[in-house]
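Asks: Using only what follows, build the 3D model:
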Amino acid sequence: MAPYESESAGRRKATRYVVPVAVVGVAAATIGLVPALADSGNPDLPKLSAQQLIEKIAKSDVQQMSGTVKISTDLGLPSLGGMAGGFTPGTGGSSEGGDGKAGSSADPQSKLMELASGTHTLRVAADGPDRHKLSVLDNAAEYSVIHNGDEVWAYDSASNEAYHSKDAAAAGDRAEKHGKGETPKGVPATPKELADEVLKASGKTTSISVEGTSQVAGRDAYKLLVKPKQAGSTVGGITISVDAKTGVPLKFTLTPAGGGKAVVDAGFTKVDFAKPAASTFDFTPPKGTKVTEGDDLKAQDKSHAPKDLPKGMPEELKDAQGGGMNDMKVIGEGWTSIAELKLPGGQGLPTGGSGSGDVPPEAQKFMDALGDHVTGKFGSGTVFSTRLVNALITDDGKVYAGAVTKDALVKAANAAQ
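Replies: Reported below is the predicted structural model:
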């Protein structure tokens, strides 16, 4: 079937769900999800156009569900070896901050970053905008985040630590966004959240088509294929399996232009659209659990924040002081968009030479494994590559990043001169 591109105003409600993956969105999306059980046949379903399937997703009003999700992410990063324990929360590294004060291994902000690589199994449940539960199963341990009204609990059974926060205003904001059909900020936890990151608007840079049917978690589904029309993107295509009855995305697969296994592959192995039991969202810390209050961590962070800068200080100095990215601009459009920004201080990457000691040897080894020295009209720099997102850091402190090829980054840097 030919790709569909919407141009009429009457279709805006549906087409706001279809868009090429933005540079930052791609990086954030790699925290998300993976292969469900293998498709078991191609069910005979009524034919739908891409427009009709997009509208079906847009109209889906499912708010109650539970199930099991398989998550696998492969960016092609080299192994960190012994560095992993020191830099990845929850893997045996220290949970103390730079001042020696302990944080919490159950803090969702850091703990869920572990989903950025490898394969994981999740249990998810939802009952409207104010009740959600996500559990990450890891051998004999389990990590859970429970949102119930204005209460948020996170519990790490491996360390017997819990994180708690209470913010009625934030809960209300989440409920409002859910009611409007907006994706909550944070780590995508289901195929639908990942699909929503991709399906927001269509345009001349994107090809959209319905490519047959499949079965996911025992349910009949349509397969929506979203592909870039532009050359130079590292994204080969995105396939979203959409439940034929409810319009809920059940599986999400992002394949790279270079071929090979999926970078992100996500899907339900079991799914149930019945109302979860109210007790699913109840939580009381087990006896002896170390509980960290979110407000305490926020206060600790503020105590280490820079003091107010003097009035009248130039904006450039304020940005340098705070490491801001106000100078960031976007080159190009759609799938080949490239973000350009300046590193604080206007310098390139420090090196780990024997005399400088700017970078620990382990970190330098990791950077060298990713880096590829390049030159051009812009001067020289290093391209750091994954299977999806690449970044060029020039020796004079500029950064060009996007889901594009190395050649595209060099071309953008040359054109910016």
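
Asks: all contacts plus neighbour counts: C-alpha atoms, from now on.
Replies: Fine.

Asks: Going along the chain, name the helices of this protein.
Replies: 12-15, 23-29, 50-59, 84-87, 108-111, 168-179, 191-198, 294-303, 315-322, 361-370, 406-415 (DSSP state H).

Asks: Which of these sits closest to A262?
Replies: helix 23-29 (13.1 Å; C-alpha to C-alpha).

Asks: Remind me what that closest one packs against, helices and strands.
Replies: helix 191-198, strand 398-402 (3 or more C-alpha pairs under 8 Å, 6 or more residues apart in numbering; DSSP states H and E).

Asks: If we use 7 Å, what do you get?
Replies: Here helix 23-29 touches no other helix or strand, going by 3 or more C-alpha pairs under 7 Å, 6 or more residues apart in numbering; DSSP states H and E.

Asks: Would you tell me which of the helices of the chain gets closest to A217?
Replies: helix 191-198 (12.6 Å).

Asks: quick one: contacts of that closest one?
Replies: With contact meaning C-alpha atoms under 7 Å, 6 or more residues apart in numbering, helix 191-198 is reached by 17-21, 29, 32-33, 183, 188, 240, 248-252, 266-267.

Asks: The residues you listed, buried ones only, as a PyMOL selection?
Replies: Per 16 or more other C-alpha atoms under 10 Å, the buried members of these correspond to this PyMOL selection:
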select buried, resi 17+18+19+20+21+29+32+33+183+188+240+248+249+250+251+252+266+267
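
Asks: For the nearest residue in space to G32 that is not next to it in sequence, which residues are in contact?
Replies: Excluding its sequence neighbours, the residue lying closest to G32 (C-alpha to C-alpha, 6 or more residues apart in numbering) is P188, at 5.5 Å. Contact analysis of P188 by C-alpha under 7 Å, 6+ apart lists A29, G32, L194.

Asks: before we go on, could you also do this sequence so I can check it against the first one:
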Amino acid sequence: MARNEPTHGTDGAAGAGESAGRAPGRRKAVRYAVPVAVAGIAAASIGIGTALASSGDPDLPGISAQDLIAKMAKSDTQQLSGTVKVTTDLGLPSMPEGLSLGDGPGGKAGHGPAGKGEGEDAASPQAKLTELASGTHTLRVAADGPDKQRLSIVERAAEYSLIRNGDQVWAYDSKSNTVHRSTAPKDAKGGKEAPEELRGASPQDLAKKTLAAVDDSTSVSVDGTAKVAGRDAYQLVIKPKQAESTVGAVRIAVDAKNGVPLKFTLAPKGGGKAVVEAAFTKVDFAKPAADTFAFTPPKGAKITEDRDGKDGKGGGKAGADDRKKGLDESGLSGMNVIGKSWTSIAEFKTPGGVGPGAGAKGAKGGKDAGPAGALLDGLGSKVSGSFGSGHVFSTRLVNALVTDDGKVYVGAVTKDALVKAASK
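Replies: Model prediction:
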């Protein structure tokens, strides 16, 4: 394997921060918004599958980590098309076919076994894309500048597509022959930005989020080269230094020619296969054909429309207000973030409490905790501290502490870190 030595050492967090700060484009790379540790990357929704096309390591000129990050930040590639294989393995049970994480009984989120919702449209992107949170999926992606993007989830005998062409955003579910039309939301400057659902499902988007955590709590190095989708790439390795983080390492394969991330792998500290991996299996940086972004609703399709976000389901201020209202009603508003970078913990309160002693008024229980208490005892491990008692629920990356009085602490951190945060 061709090796590329880092310029600031395996423990050079300060070097990573300081040197990168002097490199052209470095400040641009770290402006990306930080999710709650890497929980936002793994739990929201987007995970990633096995990468193919590995056929020997290319011999490339040496490059430092800071220069490779700068190369990624300065990359202005806006045209591409290709196939991405996505796999997420958080250690959660697989969802039955036809159901998504957003479904309630009977598939009310629009993706029940019959492929039709009760009161919701089956093409709604918010519900459909939660399916990427587990299992392996094949995506077809295409982009031609900031106003034209397409993402398709290829399923057995069906396909779901999300298409943005100028101001118009179309979502089509071929299984139910349902179409959802909306208008692209406006950015801070009044221009149109890509809908949230079109961001975050590619190696590029995941790499941007991870680069936001590169600070003095992080070790950064270049660890050899690789072939991804037939292209030469450098391998950037990012490792948290904090012992409380459950992230082992993030490995990003960066196109040696244009700086585009081609593969993203998130490995847990506990070992085993990757929790999140996203990789192009095919990629072409030529301008996609114009008809790639054209869409006409098929004959007989059921069409729902956002009317420029005024119905509260899509883009625009109305859509944002509706989502906030939904959080308020679910009791998940008022989230507080404890800590920073890789060890960030989200703290919020659920309505009425969810612990074994929480009744209609959140009253303390005990021996008479009932079925809810028995269920929590079976699913999580019981813990206690100055906060009282609660249960810790674990995946291969993300841990969550639910206290008996209804507070929730979640992050890509150890159980002890959650108990410590709740005890403060």
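
Asks: before we move on, the earlier item: across to the second structure, which of the contacts of P188 of the first structure hold up?
Replies: Mapping these onto the second structure (both residues aligned by TM-score structural alignment, their matches' C-alpha atoms under 7 Å) leaves L194 still in contact.

Asks: now, which of the contacts of P188 of the first structure sits nearest T386 of the first structure?
Replies: Nearest to T386 of the first structure out of those is A29 (C-alpha to C-alpha; 14.0 Å).

Asks: since we're on the equivalent of G128 of the first structure over in the second structure, how many residues are nearby?
Replies: Using TM-score structural alignment, the partner of G128 of the first structure in the second structure is G145. Number of residues near G145 of the second structure (other C-alpha atoms under 10 Å) recorded here: 13.

Asks: Relative to F280 of the second structure, how far out is the nearest residue to G145 of the second structure once chain neighbours are set aside?
Replies: The shortest distance from G145 of the second structure to any non-neighbouring residue, by C-alpha to C-alpha, 6+ apart, is to Q78 (4.8 Å). Q78 of the second structure is 16 Å from F280 of the second structure, where distance means C-alpha to C-alpha, to the nearest Å.

Asks: Counting neighbours around each, name which of these two comes out higher.
Replies: Of the pair Q78 of the second structure and F280, F280 is the one with more neighbours under other C-alpha under 10 Å, namely 29 against 14.

Asks: List the contacts of the corresponding residue of the first structure for that one.
Replies: Taking TM-score structural alignment for the superposition, F280 of the second structure sits opposite F268 in the first structure. F268 of the first structure makes contact with A36, G67, T68, V69, K70, V216, A217, L250, K251, according to C-alpha under 7 Å, 6+ apart.

Asks: Closest one to L370 of the first structure out of those residues, please.
Replies: Using C-alpha to C-alpha, these come closest to L370 of the first structure at K70, 27.7 Å.

Asks: would you turn the helices of the first structure into CSV with distance to A221 of the first structure?
Replies: Formatted as CSV, these follow (distance: least, C-alpha to C-alpha, whole Å):
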stretch, distance to A221 of the first structure
helix 12-15, 19
helix 23-29, 22
helix 50-59, 11
helix 84-87, 39
helix 108-111, 32
helix 168-179, 24
helix 191-198, 13
helix 294-303, 41
helix 315-322, 48
helix 361-370, 39
helix 406-415, 36
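
Asks: Point out the most buried one among the ones you listed.
Replies: Burial of the helices of the first structure is given as mean neighbour count (mean count of other C-alpha atoms under 10 Å); helix 191-198 ranks first at a mean of 24.

Asks: Next, the mean deviation of that helix compared to the second structure.
Replies: Mean deviation of helix 191-198 of the first structure relative to the second structure after superposition (mean C-alpha distance after the TM-score superposition for the first structure): 0.7 Å.

Asks: what stretch of the second structure does that helix fall on?
Replies: Going by TM-score structural alignment, helix 191-198 of the first structure sits over residues 203-210 in the second structure.

Asks: now the matching stretch: how far from the chain's centre is it?
Replies: How far stretch 203-210 of the second structure lies from its chain's middle: 9 Å, per C-alpha atoms, centre = their mean, to the nearest Å.

Asks: repeat for stretch 178-189 of the second structure
Replies: Stretch 178-189 of the second structure has its C-alpha centroid displaced from the chain centroid by 20 Å (C-alpha atoms, centre = their mean).

Asks: Stretch 211-224 of the second structure too?
Replies: 19 Å.

Asks: Endpoint to endpoint, that stretch covers what distance?
Replies: End to end - C-alpha to C-alpha - stretch 211-224 of the second structure spans 19 Å.

Asks: okay, now E120 of the second structure: neighbour count?
Replies: Neighbours around E120 of the second structure, by other C-alpha under 10 Å: 15.

Asks: need the contact list for whatever residue of the first structure lines up with it.
Replies: With TM-score structural alignment as the criterion, E120 of the second structure lines up with G103 in the first structure. Counting by C-alpha under 7 Å, 6+ apart, G103 of the first structure touches S95, E96, G97.

Asks: which residues does the closest residue to T394 of the first structure other than its chain neighbours contact?
Replies: Among residues not flanking T394 of the first structure along the chain, G381 sits closest, at 3.9 Å (C-alpha to C-alpha, 6+ apart). G381 of the first structure is in contact with H373, V374, T375, L392, I393, T394, D395, counting by C-alpha under 7 Å, 6+ apart.

Asks: please redo it, this time with the cut-off set to 10 Å
Replies: 348-349, 371-375, 392-399, 410 (C-alpha atoms under 10 Å, 6 or more residues apart in numbering).

Asks: what's the spacing between it and D407 of the first structure?
Replies: Between G381 of the first structure and D407 of the first structure the computed distance is 13 Å (C-alpha to C-alpha).

Asks: so what's in contact with those two at the same time?
Replies: V374.

Asks: I figured S380 of the first structure hits L349, correct?
Replies: No - counting by C-alpha atoms under 10 Å, S380 of the first structure does not reach L349; the two are 11.8 Å apart.

Asks: Identify the contacts common to those two.
Replies: Common neighbours of S380 of the first structure and L349 are listed as I393, T394, D395, D396 (criterion: C-alpha under 10 Å, 6+ apart).

Asks: Relative to S279 of the first structure, which of these is nearest.
Replies: Closest to S279 of the first structure, out of all of the shared contacts of S380 and L349 of the first structure and judged by C-alpha to C-alpha, is I393, at 50.3 Å.

Asks: got a list of what that closest one touches?
Replies: By C-alpha under 10 Å, 6+ apart, the neighbours of I393 of the first structure are 340-343, 347-349, 371, 373-374, 380-384, 399-401, 409, 413.

Asks: got it, and K302 of the second structure?
Replies: D121, A122, A123, Y172, S176, N177, T178, V179, H180 are the contacts of K302 of the second structure under C-alpha under 10 Å, 6+ apart.

Asks: All set, thanks.
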